[in-house]
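> Return atomic coordinates for the entry below.
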Amino acid sequence: MSTATPVIPDSSPIVLEKAQIRSWKAPIAFGIFVLISLILFFGFPRHGTSTFKFTETTDKVALPNLVVDTFSTTVIVTIILAILTAVAFYLSWQARKVSLWLVIGFALVFMFGFLAWAGSGELPVPITGLLLGTVSLSVPLVFGALGGVISERGGVVNVAIEGQLLAGAFVSAMTATLTGSWAVGLIAAMVAGVLVSFVLAAFSIKYLVDQVIVGVVLNVLVTGLTSFLYSKVLAQDAALLNHPPRLPEWPIPVLSDIPIIGPVLFQQSIIEYLMYIAIFVVWFGLFRTRWGLRLRSVGEHPEAADTVGINVNSTRFWNVSLAGAVAGLGGAYFTLGSVGAFSKEMTAGQGFIALAAVIFGRWDPIKATLAALLFGFATNLQNVLGTIGSPVPSEFMLMLPYIVTIFAVAGLVGLSRAPAADGKPYIKS
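Next comes the predicted model:
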């Protein structure tokens, strides 16, 4: 019995075409901001001059103010935004990725035009103060985002960042007050974050409960518990239990004298310097060490990791705990570095914005940090606009951080892929 061998004629070649995937999120978001620019800058034009102030009277090196014509600046800015939008549409049409740097450039240009429009004829826009406030308000967001990156790179969705921040804030306030040491308060905040993470890890990894549900329940639990203890314990004797020492400011010699950059980055307290170290350590650890390789492997393909001898669930458990320690350290900033005392629900949803930074940053520690800085900038912008007497309604300024969060995650993030096993429990066969 003979079998015929199929022959493919030369005139009918097999052509394998690469599938093209186009994402229109970023171009559409760019277009919306161009429309906003047209409405603001031309529908409500402002004339005169706008002043940008780069140094304060206490700075050792003074820089001259930048004075620009308001209407001309807004026209130029709108043209540049339209060009960048056209570039984004072209890249998407060619099924090419819209670079993060293009997004950052677009945001900087738009913000320059918006500040010129909002500050026309009013008090000068304090650039150093704007950036300094951005870094300060971004500290808990950065720590929370780094904790989220560590946890989700290992395959566990960390919706409980809000609870970890709040627990860290509460415990650090009480511990630092009782001991009189901010250092003990920082350590206690990390322990509190770990304890919240233990519960998340136990239920989601050991008992296979839905990770999102566990995270939401933990947020509610920690919020209720800290509010109850604040009312029944801390508020009864605030001087004894809720008056922690503030983190001292440690300016770095020479570097702190650099105009703009010095006061913003190198005239801070220890928790900001720990933030710089944490960003580098998490990035280096994830992509340059065996620990990072193991962590990413259990988040991408736990079955393959298991076959080479990696204990998947144990790796996930301990790294979720590490993520909680990092986020808890961010919670300590509220009570030891910012407010100076604990109050009910003082994190005010910062954990959810940190989770949005993780998604916007595409589960990369550097990009998540940039996203956290963007949200911190949006939060501080409302304070600056109120100070210079901007015509922007105060109600809109209160909504600004959350509007930016929605646009960033829903519009600017483009195509993104979470770790393949993120949110999926692993059952060893």
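
> drop to CA atoms for contacts and neighbour counts, all remaining ones
OK.

> following the longest helix along the chain, which helix or strand comes up?
Counting by DSSP state H, the longest helix found in the chain is helix 127-153. Sequence order places helix 161-179 as the next helix or strand after helix 127-153, per DSSP states H and E.

> To compare with the earlier structure, here is another sequence to fold:
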Amino acid sequence: MDAVLITNVLAATVVAGTPLLLVALGELVCERSGVLNLGQEGMMLMGAVIGFIAATSTGSLSMGILAAMLGGVLMSMLFALMAITLAANQYAAGLALTIFGIGLSSFVGSGFVGQSIDGFDKIAIPLLSDIPVIGPVLFNQDLLVYGSLLIFVLVFCFLKYSRGGLILRAVGESPEAANANGLKVLPVRYMAVAFGGAMAGLAGAYLSLAYTPMWTENMTAGRGWIALALVVFATWKPERVLLGAYLFGAASILHLVLQGLGWNSSTELLAMLPYVVTIIVLVLLSWNPARTRLNTPLSIGQPYRPSK
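As a prediction, this is how the structure comes out:
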């Protein structure tokens, strides 16, 4: 491949990895609080359809983004009510949320299937976009790609350097000990789940307003499930989530490039490539079981009932 093709592939990799990066960062924060939300796929789909409907109805992509994030938050609050307030089984509540989101998004978006919209345009950052290779890849993207990188930096700094990040991790490690030290466990978990919902909604909106600016049923194509696996295999570290998201993006673009180059293989086999490659590489990265256990939030998936 020549230099131009390589640059285009790398730029497309960042675009393809952006929705996965957003939803995985949200789930990472959620799981750091000790809550496992398996409803990412359903929340992404609701974000995609709500964002698309809002954008087409108002003519504003910004309104579409805000509506999608709000829709994701509302969906996540439904999960939080079951899993946090009512202390229901988090696995069952998350699966129920995904099933609900898949069905509701299909119903709500039935009248918009196949419609298209003018999505986000690329914004070239002066001077930086002229840097060979790196410029077109990182500094000639749409607004949501820049936003995803900013969110990554904020999440990384929040978890590693802030008092709020320390509180979040304390709640995820031992809610009983956190409560004994005066920390409000339930509000912290609610805020973490809400952030995860907002990021899932934003990721869904990116699919319907930027990546492929149209609405189709089940357009997330399993990205919510990949995000869940990504967070675990990345051992709850934002930098590894970033790597895994772009790895998935690279594999997604690679299978299209191979098709364009006339690769003699079935379309279905090539379509599996992003999922298989991402899982294999992430498994290898997290091969050390001791490291994985060390980084796993101890209370993840366990309901917490405050003492009277």
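
> coming back round to it: the longest helix of the first structure aligns to what range in the second structure?
Helix 127-153 of the first structure corresponds to residues 6-32 in the second structure, going by TM-score structural alignment.

> With the first structure overlaid, report how far that stretch is off on average.
Superposed on the first structure, stretch 6-32 of the second structure shows a mean distance of 0.8 Å to its aligned residues (mean CA distance after the TM-score superposition for the first structure).

> what's the counterpart of residue 323 of the first structure in the second structure?
By TM-score structural alignment, residue 323 of the first structure lines up with residue 196.

> I should have written residue 294 of the first structure there, sorry.
Match for residue 294 of the first structure (TM-score structural alignment): residue 167.

> Can you list the buried residues in the match of helix 127-153 of the first structure?
Residues 7, 9-32 are the ones in stretch 6-32 of the second structure that count as buried (16 or more other CA atoms under 10 Å).

> swap in stretch 286-299 of the second structure?
Buried, per 16+ other CA under 10 Å, within stretch 286-299 of the second structure: 292, 296, 297, 298, 299.

> mind checking how far residue 321 of the first structure is from residue 221 of the first structure?
18 Å (CA to CA, to the nearest Å).

> Between those two, which is the more surrounded one?
Counted by other CA atoms under 10 Å, residue 321 of the first structure and residue 221 do not tie: residue 321 has more neighbours, with 25 against 14.

> Hmm, the more buried one is touching residue 192, no?
No. Residue 321 of the first structure lies out of contact with residue 192 (CA atoms under 8 Å); the separation is 10.3 Å.

> Now do the shared contacts for these two.
By CA atoms under 8 Å, 6 or more residues apart in numbering, residue 321 of the first structure and residue 192 have no common neighbours.

> Helices along the second structure, start to end?
Counting by DSSP H, the helices of the second structure are 3-32, 40-58, 61-80, 90-108, 134-138, 143-161, 163-173, 175-180, 185-206, 223-233, 238-260, 267-285, 289-295.

> mind listing the strands for the stretch 1-150 of the first structure?
49-53, 66-69, 125-126 (DSSP state E, counting those that start in this stretch).

> Which residue, other than its chain neighbours, is closest to residue 175 of the second structure?
residue 185 (6.2 Å; CA to CA, 6 or more residues apart in numbering).

> Translate that neighbour into the numbering of the first structure.
So, by TM-score structural alignment, residue 185 of the second structure is matched to residue 312.

> now residue 141 of the second structure
Aligned partner of residue 141 of the second structure by TM-score structural alignment: residue 268.
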